[in-house]
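Trainee: give me a 3D structure for the following:
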Amino acid sequence: MTAIRHCAIIGGGVIGGGWAARFLLAGLDVTVFDPHPEAERRLREMVKLAGRAWAKLIAAPLPPLGHLHVAVSLEEAVRDADLIQESAPEVEAIKQKILAEIDRFAKPDALICSSTSGLLPTQISAMMARPERFMVAHPFNPVYLLPLVELCGGEKTSADNIARAKAFFADIGMHPLHVRKEIDGFIADRLLEALWREALWLVHDGVATVAEVDDAIRFGAGMRWAFMGTFQIYRLAGGEAGMRHFMAQFGPTLKLPWTKLMDVPDFTDALVDLVAEQSDDQSGQWDFRALEAKRDDCLIGIMRSLKVQDFGAGATLAGFEKALRDRATDGDAEPLRLYEGQVPAEWIDYNGHMNESRYLEIFGYATDALLARIGMDDAMLEKGFSYYTVETHLRHLDEIKLGESYVATTQILAHDEKRIHIFHRLLHGDGRLLATAEQMMLCVDMKAHRATPAAPETLSVLQGLAAGHRALPMPDGAGRSIGQR
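Mentor: Here you go, the predicted model:
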């Protein structure tokens, strides 16, 4: 099958724009069709917002931004696309008509996906001539940050095309969840709808305001949901006896009158006004774009914290960054671009610049990325082997301020079976050299507490990387002692 390099988006609103941003940031070319007169302005604003978020979130070299083109017709948008993502209004008849048009004009091997949040794939693909290449790919807002995408095929969707879609979405940093049976609302939205119904009743009955409902979630269970979901948290609540004990203890509460899930309040003008007014009061200090940016920053903080734990969405992020690093370094006779980012507020010192300790921290992350690149992973650590840094010479050459971007590059100067001699450069986003760090690392048997030859598979990868660096000139400053000119 053709590799997916060009995507089409039909409908460039909040969801379609989010898809476009994620695809573009992953290096894919994107063509969008949306008849709205402000479509291109809104799309480019979304891409800018997403780029801001990824610069803060992703600590690995990103591919060049893909090319965005706004088409004047649906046919123009889809005719050269390898994957088409339909994000039209949530109306079955509209989607049926649009999907039939997409099917008629798309390449025979193009995947066709719908962003629908609840309509059944067999129903909305009923007018397609080739429904075997169609499926639902339901994302979550903001699409460019949240990794979950629910994949649900119809009666005629082929297993091969589901597999193609799973591989593609995983490759752009997402977590594809295969919904094996067609069901209204799929999995996630059925859970969200249950919470939404109960929340509306609490506001309707005067039990809580919209702000108080949100506080009950964001200061409590929502914090746990971010990394363990529901069942795993409840298993822990059962103590050492686990889920069986929890269900025996709390199962009877399911029969108590705690919920009105089957009884929905009427959406009267009074209820709509009440919810809207309270929501305006809750978020009135933020304009729309500022609130979007605040949401993104909070999600970035959670996801980066989870990455440290290699858990939940953080594990997905870590895997995506590793793939980006591998692609950025394969076969390049250039210093390795292994770590990059933007300076956060907590790194700024009393001089208004990045604190000197953070330079070493960045170089440490670059070293960790190099070790991961040559196979020093958790499996190797469990065997009792790692590389230890035994000597570092750091030079501070220039300043960097809050929010400014940087990239760390790594050149392998020399190596043998036990040692790696490397030279890091820290570059400002504008190309200025900010600092260098020369390091010697030693492979260590952690159980025996002594140096040891690295594993053959590690040395093989290291040899391949080092071979590309042999022709590089010796870096300015390599081999210097403190104060030496």
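Trainee: rest of the way, CA atoms for contacts and neighbours
Mentor: Noted.
Trainee: tell me the buried residues in the helix or strand harbouring K97?
Mentor: According to DSSP states H and E, K97 maps onto helix 92-105. By neighbour count on 16 or more other Cα atoms under 10 Å, the buried set for helix 92-105 is 92, 95-96, 98-104.
Trainee: packing partners of that helix?
Mentor: Judged by 3 or more Cα pairs under 8 Å, 6 or more residues apart in numbering; DSSP states H and E, the packing partners of helix 92-105 are helix 74-78, helix 121-124.
Trainee: ok, and what's touching the helix or strand following the shortest one?
Mentor: Same thing as helix 121-124. Counting by DSSP H and E, the next helix or strand C-terminal to helix 121-124 is strand 134-138. Strand 134-138 is contacted by residues 111-117, 121, 125, 149-154, 157, 161-162 when judged by Cα atoms under 8 Å, 6 or more residues apart in numbering.
Trainee: now strand 134-138: how far from the chain's centre is it?
Mentor: 19 Å (Cα atoms, centre = their mean, to the nearest Å).
Trainee: any idea which helix or strand comes after it?
Mentor: strand 148-153.
Trainee: that next one to strand 134-138, inter-axis angle?
Mentor: Orientation note: strand 148-153 sits at an angle of 160 degrees relative to strand 134-138 (axes from the mean of the first three to the mean of the last three Cα atoms, to 10 degrees).
Trainee: here's the other one to compare against:
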Amino acid sequence: MNKQVAIVGGGVIGGGWAARFLLNGWDVRIFDLDPQAERKTKAVLENARRALPGLTDVAMPPEGGLTHCKTIAEAVTDCALIVEAVPERLEVKHAVYAEIEAANTTGIIASSTSGIMPTDLQSELAHPERLIVAHPFNPVYLLPLVELVAGEKTNAAFIEQAKDLYSSIGMHPLHCRVEIEGFLSDRLQEALWREALWLLKDEVATAEELDAAIAYGPGLRWAQMGTMQTFHLAGGEGGMRAMLAMFGPCLKWPWTKLMDVPDLTDDFVEMVGDQCDTQSGDLTPRDLERIRDKNLVGTIRALRGSDWGAGATAKAHDRVLAALNGMDARAADVDVSQPIVTGSRTVPLDWTDYNGHMNEARYLQAFGDGTDRFMEMIGCDAAYIATGGSYFTAETHIRHIDEVHAGARIEIKTQVILGQGKKMHLWHEMYEGARLIATSEHMLIHVSLETRKPSNPSPEIDANLLRIAEAHAKLERPVAAGASVGVRR
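Mentor: Modelled structure (predicted):
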């Protein structure tokens, strides 16, 4: 495959296309009249380089070359794919196509339009059979959906080529088989948007309240199943047919400004029910519920990382739970005559691997969370770290003793082996009830975040750590402490 693409129009969408192709190893030529185009594209690329590799567990290919061209002809010559991403005005697009055809008569012309019919786009082309719509979603470098739409004169072979091409750069090509204004996704999005605008106009809710109504509820479900399968599952064992029987009449109630509803005839209900059954395949409602639940947990947990939306809600609930089970206590309030409980949690659904038990990385995360909790306890919390001091882990050794599965409640108990000056030497043990699951040994060094070099902790931290270390020195030293892999000293 000739991995060379021309992009005409370097705005938000054109820049996103450039990033998606470039980071997948394609050479990109881009043309845009905006004198700031190069700067704007560079900014999009910086974000894409930061985010896109996080979607894959395999290394990305070497980055392609990027050329900013001075003319459309320079950009499109000899390119097998030409992406058009200019403003949504038909006359502008026709003028661009004329310049493209003057320099290239064979490459696929893929318009990024979000609603103009491809038949209208190709109406003045000398070679209309090669024009398709390839409608992406912002940010193009992350969202995989691309709607492929043919016009009346499009050669179907180009749609098939496009499917393979876009799949090769990590996208999900959706062939919209019927040419219709707005295609599929925008028609669904704009129906919701129209209703939202009416709710604003009627002063029923604010913009923030309307977004919350989606982001904290149906939006999380739509991310994985879409409207049809979500409602099919909501119907329980009766599926979509049960949903239409229960709630179909409500569609004619004056809940909405969008009142044109298809008649729910028996034939239509059966057609919709059959399609939803086909979509579910051999999966029972209980199977779908488990898949849905695992995906929702993963989505909400991902949102925790940026303290956003439903993830922020989950993090706030953590603080409530921590107060209930004593995980918010400080050093002065804990019993230091025994190892200190620094972790108490349930193993999440997304922590298990192909063997069905918690994977190695999650053991480290659980023990690392225990270390963070201990640091908070002795005074090395977010407020202290903001002043410029913290502990860095210098060495870790984990022993995996037994299996633990999703849903199990685990507890981390921590013993201080050394707490003096710049050094903090911790021994963690993970339990499910009385059963020892794993141990982890950590050596940490207090550092200045300004110099990134070892430094002494604050007097308060030093005193708290020393008090616990002296108390724990009376405990039996763990047998495996200080051991290397497979060797006990």
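Trainee: TM-score for the pair, please.
Mentor: Here the TM-score for the pair of chains, by TM-score structural alignment, normalised by the length of the first structure, is 0.57; 305 aligned residues with a Cα RMSD of 3.8 Å.
Trainee: secondary structure element for the corresponding residue of the first structure for G54 of the second structure?
Mentor: Taking TM-score structural alignment, G54 of the second structure has K56 as its aligned residue in the first structure. Element membership for K56 of the first structure, per DSSP H and E: helix 39-57.
Trainee: buried residues in that helix?
Mentor: Within helix 39-57 of the first structure, the residues that count as buried by 16+ other Cα under 10 Å are 39-40, 42-43, 46-47, 49-51, 53-57.
Trainee: check stretch 291-305 of the first structure too.
Mentor: For stretch 291-305 of the first structure, the neighbour count (16+ other Cα under 10 Å) marks 296-297, 299-300, 303-304 as buried.
Trainee: please, where are all the strands along the stretch 351-489 of the second structure?
Mentor: 389-400, 409-420, 423-432, 435-448, 453-454 (DSSP state E, counting those that start in this stretch).
Trainee: hmm, I typed the wrong one, I wanted the stretch 351-485 of the first structure.
Mentor: Counting by DSSP E, counting those that start in this stretch, the stretch 351-485 of the first structure has strands at residues 385-396, 405-415, 419-428, 433-445, 450-451.
Trainee: in a markdown table: the ones you listed, plus distance to W19 of the first structure and mean neighbour count.
Mentor: Output for the strands of the stretch 351-485 of the first structure, formatted as a markdown table (distance: least, Cα to Cα, whole Å; neighbours: other Cα atoms under 10 Å):
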| stretch | distance to W19 of the first structure | mean neighbour count |
| --- | --- | --- |
| strand 385-396 | 40 | 17 |
| strand 405-415 | 25 | 22 |
| strand 419-428 | 30 | 22 |
| strand 433-445 | 35 | 21 |
| strand 450-451 | 49 | 14 |
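Trainee: you'd agree K423 of the second structure is up against P454?
Mentor: No. K423 of the second structure is beyond contact range of P454, at 9.2 Å (criterion: Cα atoms under 8 Å).
Trainee: just want to know which of the two has more residues nearby.
Mentor: Counted by other Cα atoms under 10 Å, K423 of the second structure and P454 do not tie: K423 has more neighbours, with 20 against 17.
Trainee: aligned counterpart of that one in the first structure, please.
Mentor: Checking TM-score structural alignment: K423 of the second structure goes with nothing.
Trainee: for K423 of the second structure, list the residues it contacts.
Mentor: K423 of the second structure touches 443-446, counting by Cα under 8 Å, 6+ apart.
Trainee: now Q224 of the second structure
Mentor: Residues near Q224 of the second structure by Cα under 8 Å, 6+ apart: 292, 295.
Trainee: what does it correspond to in the first structure?
Mentor: Under the alignment (TM-score structural alignment), Q224 of the second structure maps onto F227.
Trainee: the strand or helix carrying that match against the second structure, how far on average?
Mentor: Per DSSP H and E, F227 of the first structure falls inside helix 222-228. With the two structures superposed, helix 222-228 of the first structure lies on average 0.4 Å from its match in the second structure, counting by mean Cα distance after the TM-score superposition for the first structure.
Trainee: which of the buried residues of stretch 291-305 of the first structure fall within helices?
Mentor: Among those, the members falling in helices (DSSP state H) are 296-297, 299-300, 303-304.
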